[in-house]
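J.: below is the sequence, then the predicted model.
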Amino acid sequence: MTRFAAIDLGASSGRVIVSDESLTLTEVHRFPNGATMRDGALRWDIHRIFHEILYGLAKCGPVDSIGIDSWGVDYGLLGHDGSLLRDPVSYRDSRTEGVVARTLDLLGPDTLYQATGIQPHPINTIFQLLADDLADAATMLLIPDLIAYWLTGEIGAEVTNASTTGLLDIHSRTWSHHLAAKAGIPTHLLPPIRHPGTVIGQMTPAQAPAPCCRDAFPDWSAQVVTVASHDTASAVIATPATTDNFAYISCGTWSLVGVELASPVLSEASRTGNFTNETGLDGTTRYLRNVMGLWLLQECLTTWGSPNLPALLKAAEQADPFRSLIDAADPSFLAPGDMPSRIAEACKATGHPAPRTQAETVRCILESLAIAHKNAITDATTLSAHPVEIIHLLGGGSRNRLLCQLTANACGLPVIAGPMEATALGNILVQARSAGFATDLASMRTLVARPQTVERFTPAGNPTAWATAGAALGH
């Protein structure tokens, strides 16, 4: 049997998962993840992440290939000797404050959108680089590409993740050196583009930062394969869709809500509607809007001291509907820290009373997310002229049955929840196709539909009540 290992890195946890061509996933290692304040910035402990990855790979046993996916936009800088200059800064750090406005004044928002198809969010790599010290940097590597470099010694940038940077030309799917130079970013930092399904190289300890557990791998023979390394791109690949007329919600720390298109939408209405065009597998476009996602709930649980979540969700289900609502796409929720208090203040801003209990706060978050999901899908359908008959809610959020039901109710469409490990599954699917077990995206999704457990949620409740709640938020 051919065996594949998926390194699946999220902003709150990382996983190493192994599978064969049957697509039966086995999680062999899971570890917590999160940025911490160090050296004046909110940073990822990338060396610890890499050691956790090596530990997980050692537990996998022999595999034929390895693929890596992660969150987007963040990067590491290599010096001229090939070593990492410093730990990567998290996109939630405040260093890009003021950078976006200055850059848009220089380049023009219309010009930037027409060139890249990407919304000018403060988290984008282009703005992070402009806020960084690039004096000693030779190469910029996005997180999955940095891990691949440490495993193989090969430098490159996978296209689906590169499309999140604000530096990739949406038309040619290559770096826009003209845009980078005009913004003031040295073009030598941008490594060669590579595409999902190509072999990066054989796993070798040569470039791995010391100290590392090299002795755990007496035979470094696995091939590291380029997958759709942006986690949303991998998740969308794993959508068990039987029709083209679907919307997806890749729901975890973020909710990425949109449709899959053959080409980007670059209209002025799309730009002002806060839609972004990211590259998907085989040249598809992930036309989506970023919504804050379950980060809101995760931060509340941290503030509350991690209470019993199942009991809290059950209490939230019984709480009064539509009492407290917020705009779940509001960028003011980006930073960590005391989320319950910030939600209470945001409720007042929308003319709603603040939640009185933890259960009411959870109800507020999940109803607000459901409304944001509805708004994004409605707008995506209108702006792209792409009909939607069904919604696929993928990732960790698919375990939250209340969120799934509320989303179905808000949208008035059936929601198919799962697969939960969609990002890892999409990662492995690309490896499987590279090994000859599938041909195109449709055949890959046929493979997904067979072994995966999903749950269907049918719309219920009063559609008028949802419309009224959305209107109260200005939608």
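T.: Cool, the structure landed.
J.: rest of the way, CA atoms for contacts and neighbours
T.: Will do.
J.: show me the contacts for H121.
T.: Contacts for H121 (C-alpha atoms under 8 Å, 6 or more residues apart in numbering) come out as V100.
J.: state the helix or strand in which it lies.
T.: Assigned by DSSP states H and E, H121 belongs to neither a helix nor a strand.
J.: how much space between it and E158?
T.: 21 Å (C-alpha to C-alpha, to the nearest Å).
J.: okay, now the nearest residue to Q405 once chain neighbours are set aside: neighbour count?
T.: Counting by C-alpha to C-alpha, 6 or more residues apart in numbering, Q405 lies nearest to F457, which is 5.8 Å off, once chain neighbours are set aside. Counted with other C-alpha atoms under 10 Å, the neighbours of F457 add up to 19.
J.: do A137 as well
T.: A137 has 20 nearby residues by other C-alpha under 10 Å.
J.: is it part of a helix or strand, or is it coil?
T.: Classification of A137 by DSSP: H, G, I helix; E, B strand; the rest coil places it in coil.
J.: what residues are up against it?
T.: 77-80, 85, 189.
J.: quick check: I249 touching I390?
T.: No - with contact defined as C-alpha atoms under 8 Å, I249 does not count as touching I390 (11.1 Å).
J.: quick one, which of those two is more surrounded?
T.: Using other C-alpha under 10 Å, the more surrounded residue of I249 and I390 is I249, with 33 against 20.
J.: contacts for the helix or strand that one falls within, please.
T.: Element membership for I249, per DSSP H and E: strand 246-251. Residues outside strand 246-251 that contact it (C-alpha under 8 Å, 6+ apart): 232, 235-236, 239, 255-260, 293-294, 373, 377, 387-398.
J.: now swap in stretch 73-89 and tell me
T.: For stretch 73-89, using C-alpha under 8 Å, 6+ apart, the contacting residues are 41-46, 90-91, 123-125, 136-143, 146, 161-162, 164-165, 209.
J.: second structure for comparison follows:
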Amino acid sequence: MTGYMKAVAAIDLGATSGRVILGSVGDGELRLRTVARFPNTPVRLPDGLHWDVLALYSAAMNGLGTASREEPELVGAAVDAWAVDYALLLGNRMIGNPYHYRDGRTAIGVRAVHTEIGPEELFRRNGLQHLPFNTVFQLAASAASGALEFADGLLLIPDLIGWWATGAQVAERTNASTTGLVPAGGDTWDTELLSRLGLRFDLLPPIVEPGTVLGPVSPMMREEFGIRHEFPFTTVGSHDTASAVVGVPSTGDDAAYISCGTWSLVGTELSSPVLTEEARRAGFTNEGGVDGRIRFLKNVMGLWLLSESIRSWAKAGEQPDLEHLLRQAADVPADVPVFDTNDPRLLPPGDMPGRIATLLAEQGVRAPATPAELVRSVLQSLANAYAEAVRDIERLTGRAIRTLHLVGGGAQNELLCRLTAEACGIPVVAGPVEATAIGNLLVQARTHGIVRGDLEALRRVVASSFPLRSYPAHARSGGKD
């Protein structure tokens, strides 16, 4: 690292894996170095599906210890993670491992909430796409089970990690905006909604902005994880998509993005929410972004469909290799059967190839005969879902989308990028792969005065620091609807 650059560390927790990435920042340049990678494996217990958040914390902090040893002058650290899930607290301890959003317990919460406030009014208040695992529904399920009676606090996952590291209890705004308990575009809890639903306001910590200093890593945690010196934790866009959107090298209002990982988030950045009935019916959400921006987007099931298919084949004794399957899938004829990637039956863990076959059978369409055909079917179905979402963005915002940025792990999938460009009829710019960590690092760097400027200035650093690959638009590829 040259003398004029300074280092910050991102703890980036995804739904299937986590990583700790060092970023060296200075003079309009960002360099990355991964110092730790670790799995994120949920645990099925008799009462449901849970996150192993203790193992995640230990792996993340051990990675931070490694980062501090590799960069003795490390300036700071921050964490981003997935949305909606939370831990209940009693005093200074966690009450049980947090439930996984794919756990089926939330159905009772949806019924309880919609009995008091219908979907239309709820959308006008919080601007969120209806997803059965939104925090508001999870909390209603917890209330129905009596679990909230024993708690005196609640923290979302990235805020939980920050609390254990520093002792500060907060709710970072971009992640709080995904709970359904914050007014669309707002920065405070919706106390009226909480009261109507009979949910306890006293459980919720204060909401803070990205770029808030939480405090130094505690001496106990420094000793436990071999962290060499004192440095602060700060908040960033702690919802991983909020950080990923910071890492989109977008150049103007005519761009949309796909943050493609376990989920695919297809959206654009706005200055104010879109709360029309048309937006609700189209399944769009208005989530908080860094610097007060609105992430107007739609959740599409994403690469979960592939990863769960591979897991199903492995459980059956096969040895699938994704890279090999993708090469085979590229040679599969384009006229493959396609399906609704957002069918709720595809949400829980389980036999994904079998479920996809059932969906196709209901359409009177044959199921893919080989794993390669199923991979091609999944990717074509995702590309078609992306195209529909982009058309909806244009219709609902009045914007003409001329460039589509695809960031995250999916940017490495050449076949998916090509099919997306063809389905959307819009050029796709793929990369960077580590957009989430990049957004995390750049907001930290700005907090510490290493870089300056608005989001556009941060994105210019992204564009100048990482290679991007362009996929031209062609005629829409085949695929049976």
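T.: Perfect, I can see it now. The shown structure was predicted, so the numbers you read here are calculated from the model rather than taken from an experiment.
J.: rewinding a little: so the strand holding I249 of the first structure matches what in the second structure?
T.: Matched against the second structure by TM-score structural alignment, strand 246-251 of the first structure falls on residues 255-260.
J.: what's the offset of that stretch from the middle of its chain?
T.: Distance of stretch 255-260 of the second structure from the chain centroid (C-alpha atoms, centre = their mean, to the nearest Å) equals 12 Å.
J.: following superposition onto the first structure, what is the mean distance for that stretch?
T.: On superposition with the first structure, the average gap between stretch 255-260 of the second structure and its aligned counterparts reaches 0.4 Å (mean C-alpha distance after the TM-score superposition for the first structure).
J.: sorry, back to before: go ahead and confirm the residue nearest to Q405 of the first structure touches V415.
T.: Yes - counting by C-alpha under 8 Å, F457 of the first structure touches V415, with 5.1 Å between them.
J.: just list the residues touching the equivalent of G410 of the second structure over in the first structure, thanks.
T.: By TM-score structural alignment, G410 of the second structure lines up with G397 in the first structure. Residues near G397 of the first structure by C-alpha under 8 Å, 6+ apart: 250-252, 294, 403-404, 420.
J.: and the next helix or strand after the strand holding I249 of the first structure, what other elements does it pack with?
T.: Counting by DSSP H and E, the element after strand 246-251 of the first structure in chain order, helix or strand, is strand 255-261. Where contact means 3 or more C-alpha pairs under 8 Å, 6 or more residues apart in numbering; DSSP states H and E, strand 255-261 of the first structure is packed against strand 246-251, strand 285-291, helix 358-384.
J.: can you redo the ones you listed as JSON lines with distance to G470 of the first structure?
T.: Output for those, formatted as JSON lines (distance: least, C-alpha to C-alpha, whole Å):
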{"stretch": "strand 246-251", "distance to G470 of the first structure": "18"}
{"stretch": "strand 285-291", "distance to G470 of the first structure": "15"}
{"stretch": "helix 358-384", "distance to G470 of the first structure": "6"}
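J.: roughly how far apart are the residue of the first structure positioned farthest from its centre and A148 of the first structure?
T.: The outermost residue of the first structure relative to its centre, with distances by C-alpha atoms, centre = their mean, is P218 at 33.8 Å. From P218 of the first structure across to A148 of the first structure, the span is 19 Å (C-alpha to C-alpha).
J.: now C213 of the first structure
T.: Relative to A148 of the first structure, C213 of the first structure is positioned 16 Å away (C-alpha to C-alpha).
J.: of those two, who's got more company?
T.: Applying other C-alpha under 10 Å to C213 of the first structure and A148 shows that A148 carries more neighbours, namely 27 against 14.
J.: please identify the helix or strand for the aligned residue in the second structure for that one.
T.: Here A148 of the first structure is matched to G162 in the second structure, going by TM-score structural alignment. G162 of the second structure belongs to helix 157-166 when elements are defined using DSSP H and E.
J.: mean per-residue distance, that helix to the first structure?
T.: By mean C-alpha distance after the TM-score superposition for the first structure, the fitted helix 157-166 of the second structure averages 0.3 Å away from its aligned residues in the first structure.
J.: Provide the aligned range in the first structure for the helix or strand that that helix is followed by.
T.: Downstream of helix 157-166 of the second structure, the first helix or strand assigned by DSSP H and E is strand 171-172. Per TM-score structural alignment, the counterpart of strand 171-172 of the second structure in the first structure is residues 157-158.
J.: who touches that stretch?
T.: By C-alpha under 8 Å, 6+ apart, the residues outside stretch 157-158 of the first structure that reach it are 141-142, 145, 190-196, 226-229.
J.: need the buried ones from these selected in PyMOL.
T.: Of those, the buried ones can be selected in PyMOL as follows, counting by 16 or more other C-alpha atoms under 10 Å:
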select buried, resi 141+142+145+190+191+193+194+195+196+226+227+228+229
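J.: Throw the contacts of stretch 157-158 of the first structure into TSV and include distance to C364 of the first structure and secondary structure, thanks.
T.: As requested, these are exported to TSV (distance: C-alpha to C-alpha, whole Å; DSSP: H, G, I helix; E, B strand; the rest coil):
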residue	distance to C364 of the first structure	secondary structure
L141	38	strand
L142	35	strand
D145	38	helix
L190	42	coil
P191	44	coil
P192	45	coil
I193	42	strand
R194	42	strand
H195	41	coil
P196	39	coil
T226	40	coil
V227	37	coil
A228	34	coil
S229	33	coil
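J.: which one of the contacts of stretch 157-158 of the first structure is nearest to D105 of the first structure?
T.: Nearest to D105 of the first structure among the contacts of stretch 157-158 of the first structure: L190, at 23.4 Å, using C-alpha to C-alpha.
J.: burial of the corresponding residue of the second structure for L85 of the first structure, as a residue count?
T.: In the second structure, L85 of the first structure lines up with I95, judged by TM-score structural alignment. I95 of the second structure is flanked by 16 other residues according to other C-alpha under 10 Å.
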